[in-house]
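In: give me coordinates for this.
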Amino acid sequence: MASTFGFTLKAWQACYHDNPRQISDILRAHLADIPAEDNAWIYLISPEQLQAQIEPLLARYLDNPSAMPLFGVPFAVKDNVDVAGLPTSAACPALTYTAEADAFAVAQLKAAGAVMIGKTNLDQFATGLVGTRSPYGAVSNTFDPRYVSGGSSSGSASVLARGLVGFSLGTDTAGSGRVPAGFNNIVGLKPTKGWLSARGVLPACRLNDTLSVFALTVEDAFAVATVAGGYDEDEAYSRRHPKNVPASIKAQPTFAVPAAPEFFDDKQAEAAWLAALEQLKAGGAVLQPIDFTPFQQLAEQLYYGPWVAERTVAVGEMLNRPQEMDPVVYEIVSSGLKYSAVEAYQAEYLRAELTRQIEQALAPFDALVVPTSPTIHTLEEMQQEPVRYNSQFGTYTNFTNLADLSALALPGPFRADGLPAGITLIAPAWHDRALATFGLRWQAQLGLPLGATGKPCPAQPAALPVSADHVRVAVVGAHLTGMPLNFQLTTRRATLVEETQTASSYRLFALLDGPIKKPGLLRDAQGAAITVELWDIPLARFGEFVAEIPAPLGIGSLTLADGRSVKGFICEPAALSQALEITEFGGWRRWLASQENH
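Out: Okay, the predicted model is just below:
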């Protein structure tokens, strides 16, 4: 059987399409091909544990295939996330316990058909961005074993980059779901806090933790997050999507970038960043340097102030057993004991002030773009300066969760020495989907091989799942781009999807009463195809948009030329008796142009 290493979700789905009953043979062979001595794993399941997942899975799939979009996709979980019946250690053997239930997100993924095959190595208690602070050994970089993998989600990034799983889960407090992505040429989706439930996850800093997703493509990462996410009423910090954010980033975005980025004298990292900026501009982006001071000040708070006491709370009684902890981790976590409640409140007030400054700085932009990490170090160098070099890695990541931002780490132009050097897009909370739409375009533009697999970037167009948080509306006249009422869409953060046509069963009229000419669309079997624009409107803003539509117009359902059904403008037939029919022009713009020529 050919190797299944390096498969994307679509490749895994194709693997089972004709004969889903092959799942057992395929996954047994896949598991057998994974080297047992690989220290990116803390625990690999046995063939018997694999079969125990497959048997009920196959029965459910055969009953309802559409309900299982991740059927048979193997995935890995960072070993601070619970999987029922398996040990959880957080890379601290003395802490190890057997989980009684799956973490909420793991349960969601299993219900969608995914198969959990192993728990992965990490910086102990998820404290570190390096991947070296583990009694199970340092996880090396997938491109050059002399270098660090990044952490704390080191094992999850490593097994994904080498294609041993279809996706993997990490966690991210200070950048643990982004730095390893940047160091291993993969996608790291750091969701908005509360989108993915933290129930069943050992906390590092509960207020600032989130599960994260590693994948070979943006399409896969967002698909997995969509399945794993969702409101969890039994998790105190779970949040509902506000449904008031844009669905995408426009084709020619405006991005903020740090005005004077720091690379700690790493000329190759700086050169890779400059190459990324050139690629961004080549793709149509406008880049605007901004003062990075408030971001830097907030980043420093996470480890060099009272916020570190959150880690102290999370580790709990293990602090009484320092001999059973990694010495660097113990030094960091125990430092939280020196802070008072007064200092903690002062730190929160400072966080809020800096967060407001960051919100104001980012308001004019589609996103902030930063180097995922300003530099990289060897395993040997990390032994010499374990704290200072770790801190460098967090320069562009530490502030993100403190400021309640979403982030997406993307592969970028490589360094001259052959090591990866990614970029990260950062935006307000719940802009995850918007960031992913740009990420799709970015991966297609660069066309880099996937992770460390050597496999080419898929040629087929990538797409995100249909959004349940937006309404797709077809506009035909005064709401078109550049027209007088288009502001009613843009001020509600609606985003343009595409220009297309209706089915050939509509008649178009011009309503000439009033200060603004408006179109009237009528379904008629003797009609024609009419040009329309599709816009995605945030669901929470859709009602107020509809409320502004004057009679005799309204919103109904339109059929497009390709068979899709969307919401769109319709008109009461009685109002069209005095209107001017303009169906022959095929669209509002062509009719307006004809008027200007007379």
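
In: okay, CA-based contacts and neighbour counts for the rest of this
Out: OK.

In: surely residue 188 is within a strand?
Out: Yes: checked against DSSP: H, G, I helix; E, B strand; the rest coil, residue 188 lies within a strand.

In: neighbours of it, just the number please.
Out: 34 (other CA atoms under 10 Å).

In: cool, and the one 4 residues further on?
Out: Applying the criterion other CA under 10 Å, we find 25 residues in the vicinity of residue 192.

In: cool, and the one 4 residues further on?
Out: Residue 196 sits with 25 neighbouring residues when counted by other CA under 10 Å.

In: what sits against it?
Out: Contacts were defined as CA atoms under 8 Å, 6 or more residues apart in numbering; by that measure residue 196 touches 105, 210-211, 225, 228-231, 238.

In: mind running it again at 6 Å?
Out: By CA atoms under 6 Å, 6 or more residues apart in numbering, the contact set of residue 196 is residue 229.

In: which of the three states applies to it?
Out: coil.

In: what about it, distance to residue 229?
Out: As for residue 196, its distance to residue 229 is 4 Å (criterion: CA to CA, to the nearest Å).

In: what are the boundaries of the helices in the stretch 351-500 of the chain?
Out: 379-384, 386-393, 432-446, 487-490 (DSSP state H, counting those that start in this stretch).

In: which element is residue 345 on?
Out: helix 341-362 (DSSP states H and E).

In: so what's the residue nearest the centre of the chain up against?
Out: In the chain, the C-alpha nearest the mean C-alpha coordinate belongs to residue 189, at 3.5 Å (CA atoms, centre = their mean). Residues in contact with residue 189 (CA under 6 Å, 6+ apart) are 212-213, 408.

In: please apply the same query to residue 391.
Out: Counting by CA under 6 Å, 6+ apart, there are no residues that residue 391 touches.

In: state the distance from it to residue 447.
Out: Taken as CA to CA, the span from residue 391 to residue 447 is 31 Å.

In: one more: residue 116?
Out: 29 Å.

In: and for residue 145?
Out: From residue 145 across to residue 447, the span is 24 Å (CA to CA).

In: what of residue 110?
Out: With CA to CA as the criterion, residue 110 and residue 447 are 31 Å apart.

In: between those two, who's got more neighbours?
Out: residue 110 (22 against 15).

In: what helix or strand is that one on?
Out: Assessed by DSSP H and E, residue 110 sits inside helix 104-111.

In: go through that helix and flag the buried ones.
Out: 104-111 (16 or more other CA atoms under 10 Å).

In: ok, stretch 384-394 next?
Out: Applying 16+ other CA under 10 Å to stretch 384-394 flags 386-387, 389-394 as buried.

In: sequence B follows; please return its structure for comparison with A:
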Amino acid sequence: MDDVDVDGIVERVRRAEGVWISAFGADELRARVREVDPGLPLAGVPFAVKDNIDVAGLSTTAACPDFAYVPERHAPVVQRLVDAGAIVVGKTNLDQFATGLTGARSPYGKPESVFGGGLISGGSSSGSAVAVADGTVAFALGTDTAGSGRVPAALNGIVGIKPTRGLLSTLGVVPACRSLDCVSVFARDLPMADRVMRVARGRVREDPWSREGHRPLIAEPAVGVPESLDFFGDSGQEKAFARFGGAATVDIGPLLEAGDLLYRGPWVAERLADLGDFLAAHPESVLPVTRAVLETGNGFSAADAFRAQHRLQELKAAADRMWEQIDVLVLPTIGTTYTHDEIAEDPIGRNLNLGRYTQFTNLLDMAAVTVPNGFTADGRPASITLFGPAFSDDMLALAARSLPVEDAMTLAVVGLHLRGEPRNGELLDRGAAFLRTARTAPCYRLHLLPSGAPGLVRDESSRKEIDIELWQLPATQVGGFLAGIAAPLSLGRIALDDGTEVTGFLCEAYAVAGAPDITASGGWRNYRS
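Out: Now for the predicted structure:
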């Protein structure tokens, strides 16, 4: 087990802003690695756990410090993974009490998507998704009640598995909406997600919500797409999804109506069944936006709950008729992306937009698999989700491998990753391909950092274009590549001289204070020569 880079993991945990709430130290991780039987199916594989799932020896906070407790044992789903040789690194950040899809509702910080540009990480399993996407861990556990195992996967370019309810035990999980909660799995690719699912699934006798079941595999499943979709004005996401236009079309109106019941109906009151006493006793311990969502549950009566259940049963019948026409439904995971600033303008309304194509899933007892679908023209991640009826999990995983998805992003590099420069091999080793040279719009400055590398910062006072290169990087390699990029560099949006935008390396403004301005050279190669 000497190949487990404990020091590297600990360092990435330390510098990942807003991603981790707690973690084991290097000495404890090394001791655990030494104890692992190398013959186990997940021997030495590092993983993260969302901090509403119990890990013995680390506090469970649900992103609320006053709620915290230290469990004496692992949640059963965590224990299965540990027994298979996987190494728990620590607990990750989340939208408080798993209430939200933005990743912006936590006192422990607001993680940004690994693709930078101020994009939200997505929630509520924000930290778990980022910890996988940035290469710190190989997989992570999240939870998914309304989309929390899929929206963060979409915004970070990774795989998200939302199993059939009960397939992974929720014992030892702080409930959000107990009858709908699922433990979810994040991984950088489908083979790893499949390895984790094979270990983690299975009935737990002490868990009253646990269940088992299987459906036969279908070699060539009939795939359906919606008759129409709302992308909230996002033409980039609309174009990314357009490649599935050849499939059969189905009416998803009943699904969307079912989804509306989750936050606009009495299921919000179910969250109070477990959290109501804490909320009443510690109202100031709960973030205002989280408290506002939870308190809407007080407005529903028992009669409202029964009326909603009756309507849901009718919608389930409509969904079952859909499965008579198709085997797999494909939807965009999210209709659009948001930055943290955009979420702050309308935290509840835009949260609902993020859940438009996710929040019906558990109400209608479906399984779902989320996979990357390339990138928009301006470098934002695109994603799709495959849906099937309960216990179609294996079929969905098989179908996801054969869908015609795009799997590369265009990356702008400025300095040491240019062709012939010392770090260009990091791109080549990950299968990146050179596309072309390009120039930035005249709104950036180039500085020489103390490390000897250049740093590009946005500055509207600049009137100079900067020479850059565009490379195509396989989507599955993005996380691992980013793991090797240290502060003050990060990914962000770079405007080009032709009016388009791409994802590329930008430098934090604080790092260029006092650093020589080399903008006049027009680029790193010119400066070096």
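
In: can you give me the TM-score here?
Out: Once superposed, the chains reach a TM-score of 0.76 (TM-score structural alignment, normalised by the length of the second structure), with 416 aligned residues with a CA RMSD of 1.8 Å.

In: coming back round to it: now the two most distant members of the buried residues of stretch 384-394 of the first structure.
Out: Maximum pairwise distance in these, criterion CA to CA, is 12.9 Å, between 386 and 394.

In: list only buried entries from the contacts of residue 189 of the first structure.
Out: For these, buried by 16+ other CA under 10 Å: 212-213, 408.

In: now do the strands in the stretch 451-598 of the first structure.
Out: 470-475, 495-501, 506-511, 518-523, 531-538, 553-559, 565-571, 580-581 (DSSP state E, counting those that start in this stretch).

In: and the last one, what does it pack onto?
Out: Translated: strand 580-581 of the first structure. Packing partners of strand 580-581 of the first structure (3 or more CA pairs under 6 Å, 6 or more residues apart in numbering; DSSP states H and E): strand 506-511.

In: ok, and what's touching the helix holding residue 110 of the first structure?
Out: For helix 104-111 of the first structure, contacts defined as CA under 6 Å, 6+ apart pick out 199, 228.

In: the second structure: matching residues for that one?
Out: Aligning helix 104-111 of the first structure against the second structure (TM-score structural alignment) gives residues 76-83.

In: ok, average deviation of the matching stretch from the first structure?
Out: Overlaying the first structure shows stretch 76-83 of the second structure at a mean distance of 0.3 Å from the equivalent residues (mean CA distance after the TM-score superposition for the first structure).

In: which stretches of the stretch 151-300 of the second structure form strands?
Out: Using DSSP E, counting those that start in this stretch, the strands of the stretch 151-300 of the second structure run over 159-162, 183-187, 223-226, 248-250.

In: before we move on, the earlier item: when you align them, which residue in the second structure goes with the residue nearest to the centre of the first structure?
Out: Counting by TM-score structural alignment, the partner of residue 189 of the first structure is residue 161.

In: residue 194 of the first structure touches residue 239, doesn't it?
Out: Yes: counting by CA atoms under 6 Å, residue 239 is a contact partner of residue 194 of the first structure at 4.8 Å.

In: which one of those two has more residues nearby?
Out: Between residue 194 of the first structure and residue 239, counted using other CA under 10 Å, residue 194 has the larger neighbour count: 26 against 17.

In: before we move on, back to that, between the buried residues of helix 104-111 of the first structure, which is closest to residue 177 of the first structure?
Out: residue 105 (15.7 Å).

In: now that closest one: how far from residue 125 of the first structure?
Out: Per CA to CA, residue 105 of the first structure is found 19 Å from residue 125 of the first structure.

In: same question, residue 506 of the first structure
Out: 62 Å.

In: neighbour-wise, which of those two wins?
Out: More neighbours surround residue 125 than the other of residue 506 of the first structure and residue 125, with 26 against 21 (other CA under 10 Å).

In: grab the nearest non-local neighbour of the residue mapped onto the more buried one from the second structure.
Out: Counting by TM-score structural alignment, residue 125 of the first structure lines up with residue 97 in the second structure. Counting by CA to CA, 6 or more residues apart in numbering, residue 97 of the second structure lies nearest to residue 62, which is 5.0 Å off, once chain neighbours are set aside.

In: wasn't residue 150 of the first structure part of a helix?
Out: No: read with three-state DSSP, residue 150 of the first structure is coil and lies in no helix.

In: list the contacts of it.
Out: Neighbours of residue 150 of the first structure in contact, by CA under 6 Å, 6+ apart: 129-131, 179-180.

In: residue in the second structure matching it?
Out: So, by TM-score structural alignment, residue 150 of the first structure is matched to residue 122.

In: state the distance from residue 199 of the second structure to residue 316 of the second structure.
Out: Taking CA to CA, one finds residue 199 of the second structure at 30 Å from residue 316 of the second structure.

In: try residue 280 of the second structure
Out: Distance from residue 280 of the second structure to residue 316 of the second structure, counting by CA to CA: 35 Å.

In: between those two, which is the more surrounded one?
Out: Counting neighbours by other CA under 10 Å for residue 280 of the second structure and for residue 316 shows that residue 316 has the greater number, 18 against 11.

In: not counting residues beside it along the chain, what's closest to that one?
Out: residue 364 is the one closest to residue 316 of the second structure (CA to CA, 6+ apart), at 5.7 Å.

In: same thing with residue 135 of the first structure?
Out: Of all residues beyond its chain neighbours, the one nearest residue 135 of the first structure is residue 91 (6.7 Å), with distances taken as CA to CA, 6+ apart.

In: can I assume the one you found sits in a helix?
Out: No: counting by three-state DSSP, residue 91 of the first structure falls outside a helix, being coil.
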